[in-house]
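*Asks:* Structure of the sequence below:
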Amino acid sequence: MYIGSAIANLKTETTFDPCTTGITRGVPTFKSRHDLGKVLEAEGLHIGAELGVQKAHYSNSLLSDWASNREYHLVDIWAKLENYNDHANKEQSEQDRIYAEAMENVKSWKSNIHVCRNFTTNCVRNYEDDYFDFIYVDARHDFKGVLQDLQLWWPKLKQVGVWVWLDSTDHYSTYTQTFYCCKGGIFAGHDYVSQDDGPSSGGQDWTLNYDGTRDETRLVVKGAVDQFAASVCRQVTVSYREKAWNSWAIRK
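*Replies:* The predicted structure is shown next:
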């Protein structure tokens, strides 16, 4: 056999990590968080969760634009919390009233709604990994609380993608380069700010962490999101025309 023919038929396969190749597709740009329902609908996604629901006004807005939704899980303890200086941290009687209002606000999607009234750290145990297409993170706003939610719930988000084979041939061989890309589930949330960007002027102190320690960086939500995104090598997409504080989103 001619040695050149044997070499020409040699085929090798190389797998590229999205983190090193930079091919993971990000979340499309969006004007405000009220556009995310349209993004989810356009991508044909079906199962979502919302961490931190309060009166479910946002749930109502999102589901109004997400007609293909099949399940929407509301995760909130609706209870007064220790070490949480936030306007949403009301007395228990008010929390119960807010819960009732939330259920009223999502009654149009009653068949899709599932409720876990507990800490996000407890509710996360109810779901298998790779379950959700979309998770909206808006529970606690302290650095440690946000980072903990991101770390615990990220595995629950689907890693959906396609294998793409790119064959390139040189004089001697054909190389099959295998990429994993493009469409995983979406993580998103509101209040992409540091303490000094807004919470301070409103009398809220998000530098107080859930364990009583202080966030000396004062980066709170923004700091937690940025640190987490860097740890999983993902680009943060930020809304560009919110009425108040910006929202964020990342693709798994």
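
*Asks:* CA only for contacts and neighbour counts going forward, please
*Replies:* Will do.

*Asks:* And the strands in this structure?
*Replies:* Counting by DSSP state E, the segments of the chain that form strands are 11-16, 47-51, 71-75, 113-116, 134-137, 162-169, 174-181, 186-189, 237-238, 248-251.

*Asks:* any chance of those in TSV, with distance to residue 122 too?
*Replies:* Listed next are the strands of the chain as TSV, based on distance: least, C-alpha to C-alpha, whole Å:
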stretch	distance to residue 122
strand 11-16	36
strand 47-51	12
strand 71-75	10
strand 113-116	9
strand 134-137	15
strand 162-169	32
strand 174-181	31
strand 186-189	19
strand 237-238	28
strand 248-251	23
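
*Asks:* residues near residue 68, how many?
*Replies:* Residue 68 has 16 neighbouring residues, counting by other C-alpha atoms under 10 Å.

*Asks:* returning to what we had before: is it possible to get TSV of the strands of the chain that adds distance to residue 95 and mean neighbour count?
*Replies:* Output for the strands of the chain, formatted as TSV (distance: least, C-alpha to C-alpha, whole Å; neighbours: other C-alpha atoms under 10 Å):
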stretch	distance to residue 95	mean neighbour count
strand 11-16	49	12
strand 47-51	16	23
strand 71-75	14	22
strand 113-116	15	15
strand 134-137	19	24
strand 162-169	44	12
strand 174-181	42	17
strand 186-189	22	24
strand 237-238	30	20
strand 248-251	27	25
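
*Asks:* One more, please, to line up against the first structure:
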Amino acid sequence: MLLWLLLHPPLSSQPSAEPTSPSSFEIPFKLQSPSSSSPDDYVYATFAVPASTTASQAVSLWLSSGALPPSTSPGQLSFFEDAVSSVLLARSSPLPHDACTAPPAHRIFSSPPPRALNLFLPALHEARGEPGGRRGEAGLSLRPAASMKHLPALAAQVSEGVPGKLWVEVGVLGGLFSRFILESMPGDVPKLVMVDLWDEVDIYSGGEGEGNFEKASRSVAPWAGRVDMRRGWSWEVAATLEDASASFVFVDAGHSFEDVSRDLEAYWGKVAVGGLMAGDDYVDGFVRDAGYTFGVKSAVDAFAARKKHRVYMTTNRDEETGEPLDDVHHQSWYILKCAE
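*Replies:* You can find the predicted model right below:
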């Protein structure tokens, strides 16, 4: 099937002198390239969908027009139908409990770059062709991230739809995670803004804070031209940033319910619609190493409920084997910002 699609591109992939009609939209599907032996090499086939159609009608149209061959299996047809259902849901069906499927947030999904859209479609693969599979319930959901270390790469793909925006790390310590962020940061992102008090706070003395500042400076030295280190209380630094100026904000400063709630309120407006907000230690309860009670999960959940946004959390399992990851103790959280 994949080879047939590549040799017989669908009608919408042909160049046209006329602009795309507002009464239709296009869905790009990621397909494995038949010209490569690597399973990680993909190409895209784009399918046109009339805005007034249903998912089953769209798939029938593709079959009758030759965009899909008659030999397409029932499981493959189910996958295409589920994908169209998800995009139609995100574009037009208001669900008051979820900002990512209620207008005007659906505009995020009206014409996204192919790689960005394909962050969502893999959620449908799990149900494709499975006996008793609960298809049609996934909606447009971000793909799972295995661990905190995978979040910058996910943010890089999401931010294709909001290019040229800052990335912000709130809570830096010695800059170890800053390196992971910078290694994934797209070339069109001008700066990583690194925010930390680097002073006496919680279990850290003033001397330790200064030492962590020096460690962080050394850690990001190879990217010196792309970092902006800001010392101060996180919410005060937030006030110096322009609204909607960031496409990725990672919140990992104070972990009490009050501190997390204040940082979420301070930085939410700095994230552009279509960007990603995330953080570590998605847990409540006393944490011995930190010496105080965390309230991250409660704060994030309460904030997201007010904003009607879904909270995703990392799986802490290897993406290939499914085995637990040994080097991560607490799961991280992330939110796709679909509306203010």
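
*Asks:* Any idea which of the strands of structure 1 gets closest to residue 150 of structure 1?
*Replies:* Closest approach to residue 150 of structure 1 among the strands of structure 1 (C-alpha to C-alpha): strand 134-137, 7.6 Å.

*Asks:* That closest one vs structure 2, average offset?
*Replies:* Its aligned residues in structure 2 lie a mean 0.4 Å from strand 134-137 of structure 1 after superposition (mean C-alpha distance after the TM-score superposition for structure 1).

*Asks:* which residues touch the residue of structure 2 positioned farthest from its centre?
*Replies:* In structure 2, residue 207 marks the outermost C-alpha relative to the chain mean, sitting 36.7 Å out by C-alpha atoms, centre = their mean. Remark: with contacts taken as C-alpha atoms under 8 Å, 6 or more residues apart in numbering, residue 207 of structure 2 is in contact with 199-200.

*Asks:* now residue 56 of structure 1
*Replies:* With C-alpha under 8 Å, 6+ apart, residue 56 of structure 1 has these contacts: 101-103, 105-106.

*Asks:* Longest helix in structure 1, by number of residues?
*Replies:* Ranked by number of residues, the top helix in structure 1 under DSSP state H is helix 92-105.

*Asks:* how about the strands of structure 1, which one is nearest residue 221 of structure 1?
*Replies:* Of all those, strand 186-189 sits nearest to residue 221 of structure 1, with 9.4 Å by C-alpha to C-alpha.

*Asks:* residues in structure 2 aligned with the closest one?
*Replies:* Residues 276-279 of structure 2 are matched to strand 186-189 of structure 1 when aligned by TM-score structural alignment.

*Asks:* any idea how far the aligned residue in structure 2 for residue 114 of structure 1 is from residue 290 of structure 2?
*Replies:* Using TM-score structural alignment as the criterion, residue 114 of structure 1 maps onto residue 228 of structure 2. Look at residue 228 of structure 2 and residue 290 of structure 2: by C-alpha to C-alpha, to the nearest Å, they are 27 Å apart.

*Asks:* and the end-to-end length of stretch 144-155 of structure 2?
*Replies:* Counting by C-alpha to C-alpha, you get 12 Å between the two ends of stretch 144-155 of structure 2.

*Asks:* Could you list the residues in contact with that stretch?
*Replies:* Applying C-alpha under 8 Å, 6+ apart, the contact partners of stretch 144-155 of structure 2 are 177, 180-181, 184-185, 247-248, 275-276, 278, 280, 312-319, 328, 331-332.

*Asks:* now do stretch 227-242 of structure 2
*Replies:* Residues from elsewhere that reach stretch 227-242 of structure 2 (C-alpha under 8 Å, 6+ apart): 170-171, 191-198, 220, 253, 262-263, 266-267, 270.

*Asks:* give me that answer again for 6 Å
*Replies:* Residues outside stretch 227-242 of structure 2 that contact it (C-alpha atoms under 6 Å, 6 or more residues apart in numbering): 191-197, 263, 266.

*Asks:* Save the residues you listed as JSON lines, and put in distance to residue 141 of structure 2 too.
*Replies:* As requested, the contacts of stretch 227-242 of structure 2 are exported to JSON lines (distance: C-alpha to C-alpha, whole Å):
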{"residue": "191", "distance to residue 141 of structure 2": "28"}
{"residue": "192", "distance to residue 141 of structure 2": "27"}
{"residue": "193", "distance to residue 141 of structure 2": "28"}
{"residue": "194", "distance to residue 141 of structure 2": "29"}
{"residue": "195", "distance to residue 141 of structure 2": "30"}
{"residue": "196", "distance to residue 141 of structure 2": "32"}
{"residue": "197", "distance to residue 141 of structure 2": "35"}
{"residue": "263", "distance to residue 141 of structure 2": "25"}
{"residue": "266", "distance to residue 141 of structure 2": "26"}
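
*Asks:* Contacts only, for the residue nearest the centre of structure 1.
*Replies:* For structure 1, residue 187 is the residue whose C-alpha lies nearest the centre (C-alpha atoms, centre = their mean; 1.4 Å). Contact analysis of residue 187 of structure 1 by C-alpha under 6 Å, 6+ apart lists 134-135, 249-250.

*Asks:* got the residues you listed as TSV, with distance to residue 40 of structure 1 columns?
*Replies:* Output for those, formatted as TSV (distance: C-alpha to C-alpha, whole Å):
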residue	distance to residue 40 of structure 1
134	8
135	11
249	12
250	13
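
*Asks:* Please enumerate the helices of the stretch 151-300 of structure 2.
*Replies:* Taking DSSP state H, counting those that start in this stretch as the criterion, the stretch 151-300 of structure 2 carries its helices at 151-158, 176-184, 206-219, 234-238, 257-268, 296-307.

*Asks:* looking at the ones you listed, which is buried most?
*Replies:* Between those, helix 151-158 has the highest mean count of neighbours, a mean of 23, where neighbours are mean count of other C-alpha atoms under 10 Å.

*Asks:* quick one, that helix and strand 271-279 angle?
*Replies:* Going by axes from the mean of the first three to the mean of the last three C-alpha atoms, to 10 degrees, helix 151-158 of structure 2 is angled at 160 degrees with respect to strand 271-279.

*Asks:* Off-centre distance for helix 151-158 of structure 2?
*Replies:* Centroid separation between helix 151-158 of structure 2 and its chain, computed with C-alpha atoms, centre = their mean, to the nearest Å, is 6 Å.
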